[in-house]
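Student: what's the 3D shape of this:
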Amino acid sequence: MADDLTLRSHRAKGRAALGNPAIRFDRLAAKAVDDGWYQDDDLPVLRTSVSEEMIGKVITRNASPDLSFDRSINPYRGCEHGCIYCFARPSHAFLGLSPGLDFETKLIARPNAAEQLRKELSNPRYQPATIAIGTNTDPYQPIEKERQIMRAVLEVLRDFNHPVAIVTKGTLILRDSDILADMAAKGLVRVGISVTTLDPAISRAMEPRVPLPAARLRVIRALSDAGIPVRVMAAPLVPALTDHELEAILQAAHDAGAVAASCILLRLPREVAGLFQEWLEAHFPDRAARVMNRVRALHGGRDYDPEFGKRMTGQGVWAKITQQRFKLAAARLGLDRRLSPLRNDLFARPPQKGDQLALF
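Tutor: Predicted coordinates:
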C-alpha cells in the first residue's frame, strides 16, 4: 500500500517532492491528515538509502523515433538529485516505490553493471553503436562518489573502444576526465551538460541536490579544456519560470566552451504532473497558474501529450516562438553545428583470459 505519509514522519530537508503519491499499480492508498499535533522541527530528517540489484542485462534497447540512440545504460535506479520535473520519476512505480520522495531517497545501485557490460560487448554477435548514459537517471549523482559504478562502466567502454554519449548535471564527471579525454581523442565520447537556469535560488528549489548553475558552467569549461566535446542542454525549459533565460544560458555555456546546444521543453508524464504542480504552489504560488496554463497550451490543453514528435517540442504558438528563439541564438553563437558521429570502427574486443594467441 502506497502512501503520502513520508513528509509527516520525516523532515524532507533538501528534497523537491512534497510527499509520496500513491503508486498507480496499488489498489489501496493512505492519505496524511494534519490533526494539529504535527511539529516539523521534532521529526527526523529523511535520509537516503541505497539497496543493490544484481542485473542479468545492462544494455537497454529502445526504438523511439524521438531519440537519437537505440541503446542505453543506467547504473542507478532513482536519483538523489531530486529534480522535481524529472520524467524518470514514474519508472520507480515499477519497483513498488513512489515517484515522489521514494524516487529521491530510495535508490538502487547496480554493482555488477561493468562486469555484465563486458560480457555483453564480448558477445561475437554484438554490433557497436553509441551507448547513451544519463538519459534516465544521472550516473554522476552523489552516491557515485562512493560506488564508482559509472567509472567502472567507462573503463569497460574504453577497453573496447566503444562510443558513448553522457548526459549529466553532476560535477563528479570531472573525476573521470582521464578516461574521457583518452576516449575523446579517438572520437569515442561526447558529453551533454544540462543547465536549466542561471538563477541559483530557482535551481536550489527545483533541483535541490544538483550542483548550482555556476558549478555546471565550470564543468563545461574543464571538460572543454580537456578536449572533450560538450553540448549544453537547456532542458527542461519551464514556461513562465525559466524560459526567459534561454539566450543567457546559451551565451554562458558558449563562453564556457560548449560547442553545441539543444533545447527541450518541460514535459510532465504521469505522476510528474501532480508532483510538479504541488511544488509550484509551494514555491511559486504567484505564477503557478500561469506556468500550468502555458504548459497545457504546449500540450494540446493537457498536462502532457505523449505523442511521438510532439512530446519533446510541444505544439502551438509558444512552442514555435521558443524554437525560433533557440535557432537564432544557437546560430549567432555557433552552437547550431552538427557534431560528427562518434566512431564505431574502432570497436574491438580486448584479449580475454583463456583466448588463444593470434599467429599473425
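Student: switch to C-alpha atoms for all contacts and neighbour counts from now on
Tutor: Fine.
Student: show me what the longest helix along the chain is packed against.
Tutor: Across the chain, the longest stretch assigned as helix under DSSP state H is helix 317-333. Applying 3 or more C-alpha pairs under 8 Å, 6 or more residues apart in numbering; DSSP states H and E, we find helix 317-333 packed against helix 246-256, strand 260-265, helix 288-298.
Student: next, the angle helix 288-298 makes with whichever helix or strand comes after the second one.
Tutor: Proceeding C-terminally, strand 260-265 gives way to helix 271-283 as the next helix or strand, assigned by DSSP states H and E. When axes from the mean of the first three to the mean of the last three C-alpha atoms, to 10 degrees is applied, the directions of helix 271-283 and helix 288-298 differ by 150 degrees.
Student: follow-up on the earlier one: so of the helices and strands packed on helix 317-333, which one's packed in deepest?
Tutor: strand 260-265 (a mean of 21; mean count of other C-alpha atoms under 10 Å).
Student: got the angle between that one and helix 288-298?
Tutor: Going by the same axes, to 10 degrees, strand 260-265 makes 110 degrees with helix 288-298.
Student: and strand 260-265, how far out from the chain's middle?
Tutor: 14 Å (C-alpha atoms, centre = their mean, to the nearest Å).
Student: re the thing from before, got the angle for the longest helix of the chain vs helix 288-298?
Tutor: Going by the same axes, to 10 degrees, helix 317-333 makes 90 degrees with helix 288-298.
Student: what residues sit buried inside helix 317-333?
Tutor: Within helix 317-333, the residues that count as buried by 16 or more other C-alpha atoms under 10 Å are 319, 322, 323, 326, 327, 329, 330, 333.
Student: same question for stretch 41-60.
Tutor: So stretch 41-60, judged by 16+ other C-alpha under 10 Å, has buried residues 46, 58, 59.
Student: what about the residues you listed, which are in strands?
Tutor: Among these, no member falls in strands (DSSP state E).
Student: for this structure, what's the longest strand?
Tutor: Per DSSP E, the chain has its longest strand at strand 230-237.
Student: list the contacts for residue 100?
Tutor: Counting by C-alpha atoms under 8 Å, 6 or more residues apart in numbering, residue 100 touches 17, 18, 19, 20, 21, 89, 275.
Student: want to put them side by side, so please do this one too:
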Amino acid sequence: MTRPPQTSRDLTPDHVLPPQSRRGRGVSTNQPGRFESHDRIAIDDGWEIEEDIPQIRTEVRPEIARSLITYNRSPDLPFDRSINVYRGCEHGCVYCFARPSHAYLGLSPGLDFETRLTARMNGAEVLEKELRARSYKVAPIAMGTNTDPYQPVEHQLKLTRACLSVLSDYNHPTAIVTKGAGILNDLDILSDMAARGLVAVGISVTTLDPALSRKMEPRVPPPAKRLAVIRALAQAGIPVRLMVSPVVPGLTDTEVEAILTAGHEAGARSASWIMLRLPAEVAPLVETWLRDSHPDRADKVLNRLRDMHGGKLYEAQWGKRMRGQGVYAQMIAARFDAARRRLGLDEATVPLRTDLFRPPPRPGDQLDLFG
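Tutor: Okay, the predicted model is just below:
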C-alpha cells in the first residue's frame, strides 16, 4: 500500500514485530524509511494455524567500496574526516542517531539497521590508496562516528583492525569512538600508536544501571565492562575520553556526576557529553520504546526534549543539535562542567601528531638517500 509521511503515530501495533522474533534487539518495528513509497505490515490470513515465528538473525552483506574517507564541514565536530567500515550496527542502541542512514540503502532504520549490516570488505585497501594519493593532506581521522567499529561482527571480520594497521603503518593520527569491548583485541596496535602520539579513544557510557543499559543498548557491553575497557586502555598508555552520551532527560540525567566519577576512577583523562538527539526516523522509534518500557516517564522525556528544541523533538541546526537550548540544557551543561572540573577531567587533551605521517615504502620504490 502507498505510505504516507512518517510520524510517531505510524508505529501502530500492526507494525510491531512479535517479541519472540526480536529478542535481544533494540526496537520493536521494521517500518520502511522515509524514501520508501510503500509500507508492509503483517495481517492475519484467516487460517487458524499456529505457526512458529523465527527469531530475526543478523545478516552481513559484503560491499566493495570505491572510497572510504568521508569529509564533513560541520562546526559541531572536532574532525573533518572519518571512516566507517560497517553500515548498520548490531549493538541496537534504540537512540542511535545513525539509524536514518539505513534509509539511503532502501532498508529500515528500525530492525534492519541492527540486523542487516553491510561490511566494506576491501576497506583497508581503499584506505591505503586514499592515503597514498599525492593530493592527500593529513589530519586526524575519526573512526566510529556513524556506526561502532567494534560491534560484534568485528570479532569475525576484523575490518577495523585491518584499517587500524594501515593507519599505524602510515603514522596517521586517529581518534576512535566505541562502546565495544572488542577494542581490547587491538591493544597491540593501539599502544604502539599511542607511544607515537597517534591515537586517542572515546568510550561512551550512557548509564551505570545495567538493567536500563540492557533495555536501551541490548547488545552493548554492560556499563561495568565499559569502565573496565577504559581502565585497560589507560593502563596501556592510551589516552581515553569518557563520553556521557547521550544524556536522556528524565531518564539518565541524574547520573551525570556518577558517570564522570566512575570514568575518572577508571582512568579517563577527559570527558564530553551530548544530549539525546532524535533525527528523522529515530524520534518515533524512541517514542514507541519509551511508551512501552517507561510509560510513566515517556511524556516527561519527550516534553523536555521539546522544551530544548523550540517545541520540536529535534532541531538539526548547527550549534544547537548536540546540546539543545534553554534552562534545562544550561543546567545539564553547568552540572557537567562543575563535576568535570572537580575531577580534573577538563584538562586540554594533547593534539594528535600529524608531523610523522608518511606513506611506507613499497617494493620497487626508489630509496630516499636523504631521508
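Student: just the TM-score for the two chains, thanks.
Tutor: Once superposed, the chains reach a TM-score of 0.96 (TM-score structural alignment, normalised by the length of the first structure), with 360 aligned residues with a C-alpha RMSD of 2.0 Å.
Student: once aligned to the second structure, how far is the longest strand of the first structure on average?
Tutor: Its aligned residues in the second structure lie a mean 0.3 Å from strand 230-237 of the first structure after superposition (mean C-alpha distance after the TM-score superposition for the first structure).
Student: show me what residue 25 of the first structure lines up with in the second structure.
Tutor: If you follow residue 25 of the first structure across to the second structure using TM-score structural alignment, you land on residue 35.
Student: and the aligned residue in the second structure for residue 284 of the first structure, how many residues sit next to it?
Tutor: Taking TM-score structural alignment, residue 284 of the first structure has residue 294 as its aligned residue in the second structure. By other C-alpha atoms under 10 Å, 14 other residues sit near residue 294 of the second structure.
Student: equivalent analysis for residue 296 of the second structure, please.
Tutor: Residue 296 of the second structure, neighbours per other C-alpha under 10 Å, totals 11.
Student: the stretch 101-250 of the second structure: helices as residue ranges?
Tutor: 111-115, 123-132, 154-157, 159-169, 187-195, 210-216, 223-235 (DSSP state H, counting those that start in this stretch).
Student: quick check: the first one compared with the first structure, mean distance?
Tutor: On the superposed models, the aligned residues of the first structure are on average 0.2 Å from helix 111-115 of the second structure, with distances taken as mean C-alpha distance after the TM-score superposition for the first structure.
Student: Provide the aligned range in the first structure for that helix.
Tutor: Going by TM-score structural alignment: helix 111-115 of the second structure matches residues 101-105.
Student: residues in contact with the matching stretch?
Tutor: 6, 15-20, 46-49, 78-82, 89, 92, 97.
Student: among these, which are in helices?
Tutor: residue 6.
Student: just to revisit the earlier point, the helices of the stretch 101-250 of the second structure: which one's closest to residue 303 of the second structure?
Tutor: helix 210-216 (19.3 Å; C-alpha to C-alpha).
Student: who's in contact with the counterpart of residue 156 of the first structure in the second structure?
Tutor: Under the alignment by TM-score structural alignment, residue 156 of the first structure pairs with residue 166 in the second structure. Contact partners of residue 166 of the second structure, counting by C-alpha under 8 Å, 6+ apart, are 124, 127, 128.
Student: buried among these? Need that as a selection in ChimeraX.
Tutor: The ChimeraX command for the buried members of these (criterion: 16+ other C-alpha under 10 Å) is given here:
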select :124,127,128
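Student: closest to residue 225 of the second structure out of the contacts of residue 166 of the second structure?
Tutor: Of the contacts of residue 166 of the second structure, the one sitting nearest to residue 225 of the second structure (C-alpha to C-alpha) turns out to be residue 124, at 28.7 Å.
Student: looks like the closest one contacts residue 162 (just checking).
Tutor: Yes - at 5.7 Å, residue 124 of the second structure counts as touching residue 162 under the criterion of C-alpha atoms under 8 Å.
Student: before we move on, the earlier item: in CSV, list the buried residues of helix 317-333 of the first structure along with distance to residue 125 of the first structure.
Tutor: Compiled in CSV, the buried residues of helix 317-333 of the first structure are given as follows (distance: C-alpha to C-alpha, whole Å):
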residue, distance to residue 125 of the first structure
319, 43
322, 44
323, 41
326, 41
327, 41
329, 44
330, 40
333, 43
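Student: farthest pair within those residues?
Tutor: 319 and 333 (21.2 Å).
Student: roughly how far does residue 343 of the first structure sit from residue 190 of the first structure?
Tutor: The span separating residue 343 of the first structure from residue 190 of the first structure equals 11 Å under the rule C-alpha to C-alpha, to the nearest Å.
Student: between these two, which one's more packed in?
Tutor: residue 190 (24 against 18).
Student: what residue in the second structure is paired with that one?
Tutor: Checking with TM-score structural alignment, residue 190 of the first structure has residue 200 as its match.
Student: nearest spatial neighbour of residue 110 of the first structure, skipping sequence neighbours?
Tutor: Leaving aside its chain neighbours, residue 110 of the first structure sits nearest to residue 53 (5.1 Å; criterion: C-alpha to C-alpha, 6 or more residues apart in numbering).
Student: now do the same for residue 203 of the first structure: its match in the second structure.
Tutor: So, by TM-score structural alignment, residue 203 of the first structure is matched to residue 213.
Student: and for its match, the neighbour number?
Tutor: 19.
Student: check whether it really touches residue 207, as I assumed.
Tutor: Yes - look at residue 213 of the second structure against residue 207 with C-alpha under 8 Å: they come within range, at 6.3 Å.
Student: for those two, list the residues in contact with both.
Tutor: In contact with both residue 213 of the second structure and residue 207: residue 223, using C-alpha under 8 Å, 6+ apart.
Student: ok, which stretches of the stretch 1-150 of the first structure are strands?
Tutor: Counting by DSSP state E, counting those that start in this stretch, the segments of the stretch 1-150 of the first structure that form strands are 2-3, 29-30, 49-52, 60-61, 71-73, 76-77, 106-109, 131-133.
Student: just send those strands back as JSON lines, with distance to residue 293 of the first structure too.
Tutor: Compiled in JSON lines, the strands of the stretch 1-150 of the first structure are given as follows (distance: least, C-alpha to C-alpha, whole Å):
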{"stretch": "strand 2-3", "distance to residue 293 of the first structure": "29"}
{"stretch": "strand 29-30", "distance to residue 293 of the first structure": "29"}
{"stretch": "strand 49-52", "distance to residue 293 of the first structure": "37"}
{"stretch": "strand 60-61", "distance to residue 293 of the first structure": "35"}
{"stretch": "strand 71-73", "distance to residue 293 of the first structure": "34"}
{"stretch": "strand 76-77", "distance to residue 293 of the first structure": "32"}
{"stretch": "strand 106-109", "distance to residue 293 of the first structure": "32"}
{"stretch": "strand 131-133", "distance to residue 293 of the first structure": "33"}
